[in-house]
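Peer 1: This is a predicted model, with the sequence first.
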Amino acid sequence: MEAPSNEDPITLTRHWVERVVIGLNLCPFAKAVQVRGQVRYALSEAASAEALLGDLAGELARLRDTPAEVLETTLLVHPHVLQDFLDYNDFLDIADAALVELDLEGVIQVASFHPDYRFADSLPEDIENHTNRSPFPMLHLLREDSIDRAVAAYPDPDAIIGRNQARLRELGQGGLRRVLRGGDD
């Protein structure tokens, strides 16, 4: 992922979702909720993990309290905190604890996206890491029942990860940059 410019983090995140997540079909479930306007792009100005936790709790409550027809999922973008991937990764345990504390375990899950995302046993430069690399650190809040319905309706959900990794290997770094710029992939 190229370093973000001085543009608005939400604008850049929307661009990434449209070009990479939807454009490359990395998440076959994303396009429908995006088109229906059911994705909330929330910007956290938090400068500490504690402040981010407060913003996360607020967004979890909003998602819990808003009908899915209105709000299906939330992308909580936090450009000023947890820039280091290992710190971010450690925070995921805190996010999971917040789900338990708010009695949302099994109701909402937190998916992770970060500019330096790295799967276990991968090298930092491995293209496959880009399936979870976003322009800014981000927590993706998903309704578990929506995930269950989408997975049940998809022909082979277990193949998504392997297909995405193969697609990114095919594109390579240069192809991915062209997709982000809006060129042919």
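Peer 2: Thanks, I have it.
Peer 1: contacts and neighbour counts: CA atoms only from here.
Peer 2: Will do.
Peer 1: Make sure residue 110 is indeed in a strand.
Peer 2: Yes: if the criterion is DSSP: H, G, I helix; E, B strand; the rest coil, then residue 110 is within a strand.
Peer 1: Hmm, residue 143 and it touching each other?
Peer 2: No: judged on CA atoms under 8 Å, residue 110 makes no contact with residue 143 at a distance of 9.1 Å.
Peer 1: take the one below as the second:
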Amino acid sequence: MNLAAPASPSAPSERADLVTADMVRWLERAVIGLNLCPFAKGVHAKGQVHYVVSAATDTAALAQDLRRELADLATTPAEVRDTTLLMAPGCLQDFLEFNDFLDVAEAVLQELDLDGTLQIASFHPQFQFAGTDADDVTNCTNRAPYPTLHLLREDSIDRAVQAYPEAEAIYERNMEVLEQLGMTGWQALEVGASMSTTAAASPTPKDLA
């Protein structure tokens, strides 16, 4: 197993700070505030969420950043870093392109022989469930201010499921919470991106071969 990954330039400090602040606000107000994920509060309170702002402007660079962050998470003690949020404000603003990239992300996970050790979840500001309208508030369960890859430990997921055996009920509850909140209520949380996507994004992302 080769966990070595070349470093790539990080996002400029001012932009990275803004993106991270947006993500923390989203986590605190939406994910934790609405209890969309019962397991998020603990790792957030313990400072075990690692935020990384990618400077990538294409999929090749983002895959490189993903490779590095997966390797780092796998070799860092869970009590120091339980999970990683890799944000990509400079590319994959289109949800369908982002969705296609998830196949690349899974290939990177398998390439590092970390399938079964780590897992990749995802969030996107334009996320849309199949069969729903773009303005359907239930889509907000998987929306975040920026295209985001959420790197999780399988062990942590297993422990969470043991602590909350009816995990499938979380999804149903989230749908009910958001439907009661409504899109106006969601917007009132102010958990969107502070920085415009046109300022954050660069040219159209290139597909990996």
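Peer 2: Everything's here; your move. This one's a predicted model, so the numbers in the text were calculated from it and none came from an experiment.
Peer 1: Burial check on residue 55 of structure 2, number of neighbours?
Peer 2: Using other CA atoms under 10 Å, residue 55 of structure 2 has 23 neighbouring residues.
Peer 1: And residue 26 of structure 2, by the same measure?
Peer 2: 21.
Peer 1: what does residue 46 of structure 2 give?
Peer 2: Neighbours of residue 46 of structure 2 (other CA under 10 Å): 12.
Peer 1: what residue of structure 1 takes the place of it?
Peer 2: Aligning on TM-score structural alignment places residue 46 of structure 2 opposite residue 36 in structure 1.
Peer 1: and if you look at residue 126 of structure 2?
Peer 2: By TM-score structural alignment, residue 126 of structure 2 lines up with residue 116.
Peer 1: Map residue 174 of structure 1 onto structure 2.
Peer 2: Using TM-score structural alignment, residue 174 of structure 1 lines up with residue 184 in structure 2.
Peer 1: Next: residue 162 of structure 1.
Peer 2: Per TM-score structural alignment, the equivalent position to residue 162 of structure 1 in structure 2 is residue 172.
Peer 1: Next, count neighbours for its match.
Peer 2: Neighbour tally, residue 172 of structure 2, other CA under 10 Å: 10.
Peer 1: any idea how far it lies from residue 122 of structure 2?
Peer 2: 19 Å (CA to CA, to the nearest Å).
Peer 1: separation between the equivalent of residue 130 of structure 1 over in structure 2 and residue 75 of structure 2?
Peer 2: Alignment note (TM-score structural alignment): residue 130 of structure 1 maps to residue 140 of structure 2. Distance from residue 140 of structure 2 to residue 75 of structure 2, counting by CA to CA: 32 Å.
Peer 1: Give me the more crowded residue out of these two.
Peer 2: Under the criterion of other CA under 10 Å, the comparison of residue 140 of structure 2 against residue 75 puts residue 140 first, with 23 against 11.
Peer 1: pretty sure that one contacts residue 123?
Peer 2: No: counting by CA under 8 Å, residue 140 of structure 2 stays clear of residue 123, with 9.4 Å between them.
Peer 1: What ranges does structure 2 have for its helices?
Peer 2: 13-26, 40-45, 59-75, 95-111, 154-163, 168-188, 197-200 (DSSP state H).
Peer 1: Distance to residue 132 of structure 2 for those helices - can I get that in JSON lines?
Peer 2: Output for the helices of structure 2, formatted as JSON lines (distance: least, CA to CA, whole Å):
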{"stretch": "helix 13-26", "distance to residue 132 of structure 2": "23"}
{"stretch": "helix 40-45", "distance to residue 132 of structure 2": "26"}
{"stretch": "helix 59-75", "distance to residue 132 of structure 2": "27"}
{"stretch": "helix 95-111", "distance to residue 132 of structure 2": "14"}
{"stretch": "helix 154-163", "distance to residue 132 of structure 2": "28"}
{"stretch": "helix 168-188", "distance to residue 132 of structure 2": "13"}
{"stretch": "helix 197-200", "distance to residue 132 of structure 2": "24"}
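Peer 1: Many thanks, I have nothing further to ask.
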